[in-house]
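Asker: Predicted coordinates and the sequence they were generated for:
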Amino acid sequence: MTLEVLFLFFSAFMAATIFPFYSEAWLFILLQQGYDPVPLVIVASLGNTLGAVVNWYLGRYLLKYQHKRWFYFKPEQIGRMQIRFQRYGIWSLLMAWLPVVGDVLTLIAGIMRVHLLPFLALVATGKTLRYLAVVYFAGWFAQ
């Protein structure tokens, strides 16, 4: 595996956490350089999904610190997030690929104690479809 592909994994992983990374741009560049799209989509999807698992894990254990002074969210904010998540349900995780909103969704899924396997299936599906769209549009721009 080349250094460029490893950076794609890293950027996809970081993009799924709270850090501002843009893996789609790097994927687009690699596609323009002639890399095979299939392994790139697999690497990017895997990295991005694993990054979302970090958010899920943080959410899962986040609430035990809500009584601490440094805790970022107020109880009312958590309550509103939980109500919205319950309204749209677990299927909203298909939208975990969205910037900012997706990170919050994966964190809330952890808070809501969504089981890991359905979480992985839905998040990976949405994120893979996003990377497939990048491949499609990269081919469209190349023509």
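Answerer: Thanks, I have the structure now.
Asker: Could you use CA atoms for every contact and neighbour count after this?
Answerer: Noted.
Asker: Now I108. Nearest residue, chain neighbours left out?
Answerer: Once flanking residues are discounted, I108 sits nearest to G59: 6.0 Å by CA to CA, 6 or more residues apart in numbering.
Asker: ok, the one you found - contacts?
Answerer: T106, L107, I108, A109, G110, I111 (CA atoms under 8 Å, 6 or more residues apart in numbering).
Asker: count of residues packed around the first one?
Answerer: Residues lying near T106 (other CA atoms under 10 Å) number 32.
Asker: now the third one
Answerer: For I108, the neighbour count with other CA under 10 Å is 24.
Asker: from what I can see it touches W56, true?
Answerer: Yes. The pair I108 and W56 qualifies as a contact (CA atoms under 8 Å) at a distance of 7.3 Å.
Asker: Kindly provide the distance from the residue nearest the centre of the chain to I108.
Answerer: For the chain, the residue lying nearest the average C-alpha position, counting by CA atoms, centre = their mean, turns out to be A16 (3.7 Å). For A16, the distance to I108 equals 14 Å [CA to CA, to the nearest Å].
Asker: likewise A133?
Answerer: Distance from A133 to I108, counting by CA to CA: 26 Å.
Asker: Tell me where this protein has helices.
Answerer: 3-15, 23-32, 37-62, 75-88, 101-111, 116-142 (DSSP state H).
Asker: another structure for you, compare them:
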Amino acid sequence: MQGLLTWLALPGVGLPALFVMSLLAATLLPVGSEPVLVGYLVAVPERFWMAIAVATLGNTLGGLVSYGMGAGAHGLFGRWRATRRRDMATLLHADPKPVLTPARARAERWVQRFGAPALLLAWAPVVGDPLCAVAGWLRLPFWQCVIYMAIGKFGRYLTIAWILAWTIAPT
């Protein structure tokens, strides 16, 4: 274990490894970045703020990947739906009109109620990653999403690092 911690502490390996793991952890892949952050901070405690910044940046960019996947899926679904509606309208000799389903109406009300601040929970296990994808699907404002995601993810990494520092601090 000490060998792994020493390897992660190398300036050329530690922070890039933390960045990559943080980015991957924020996508729908089942990986965690916390062990890498803790290992890095145990090995190199003087780089506390740099490690927090790198982990936050990587995790926020990973959340934006999920946001982009949601936005892209929304666009593809919209094009498929429009084509299907036009085909049905041609078949029925009718004018295609958008349909507001009850589920879509509820989603729109939810977005109006919570909006981008809901992404403060983007750090949360299980729901955080899909929340970023849903934000993209619902076309929440991009830069607001970035800010709220980054704040939430920074808070998580700061809390983890603070708990680590508090538990191993010399008495």
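Answerer: Okay, I see it. Everything quoted here is computed from the prediction, not taken from an experiment.
Asker: G51 of structure 1 corresponds to which position in structure 2?
Answerer: Residue mapping for G51 of structure 1 onto structure 2 gives G62, with TM-score structural alignment as the criterion.
Asker: Any idea how many residues pack against its match?
Answerer: When counting by other CA under 10 Å, one arrives at 24 neighbours for G62 of structure 2.
Asker: do the one 5 residues further on as well
Answerer: The criterion is other CA under 10 Å. On that basis, Y67 of structure 2 has 28 neighbouring residues.
Asker: My understanding was that it contacts G128; is that so?
Answerer: No. Contact criterion CA under 8 Å: Y67 of structure 2 and G128 do not qualify, at 11.2 Å.
Asker: I'd like the distance from whichever residue in structure 2 pairs up with W97 of structure 1 to I151 of structure 2, if you could.
Answerer: Alignment note (TM-score structural alignment): W97 of structure 1 maps to W123 of structure 2. From W123 of structure 2 across to I151 of structure 2, the span is 9 Å (CA to CA).
Asker: Neighbour count: the two, which is higher?
Answerer: Between W123 of structure 2 and I151, W123 has the larger neighbour count (other CA under 10 Å), namely 26 against 19.
Asker: how many neighbours does the residue nearest to that one when sequence neighbours are not counted have?
Answerer: Spatial nearest neighbour of W123 of structure 2, chain neighbours left out: K153 (5.2 Å); criterion: CA to CA, 6+ apart. By the criterion of other CA under 10 Å, K153 of structure 2 has 28 neighbours.
Asker: contacting residues around K153 of structure 2?
Answerer: By CA under 8 Å, 6+ apart, the neighbours of K153 of structure 2 are T56, N59, T60, L120, A122, W123.
Asker: Can you get me a residue count around the closest residue to the fourth one other than its chain neighbours?
Answerer: Counting by CA to CA, 6+ apart, the nearest residue to L120 of structure 2 once its immediate chain neighbours are dropped is G152, at 4.4 Å. As a burial measure, the neighbour count of G152 of structure 2 was computed by other CA under 10 Å and equals 22.
Asker: so what's G152 of structure 2 up against?
Answerer: L119, L120, L121, A122, W123.
Asker: correct me, but the last one touches T159?
Answerer: No. Contact between W123 of structure 2 and T159 fails when scored by CA under 8 Å: they sit 11.6 Å apart.
Asker: ok, back up a step: ok, so what distance separates the residue nearest to W123 of structure 2 from W137 of structure 2?
Answerer: According to CA to CA, K153 of structure 2 stands 20 Å off from W137 of structure 2.
Asker: A103 of structure 2 now?
Answerer: Computed as CA to CA, the A103 of structure 2 to W137 of structure 2 distance reads 14 Å.
Asker: Show me which of these two is the more surrounded one.
Answerer: Between A103 of structure 2 and W137, counted using other CA under 10 Å, the more crowded position is W137 (20 against 9).
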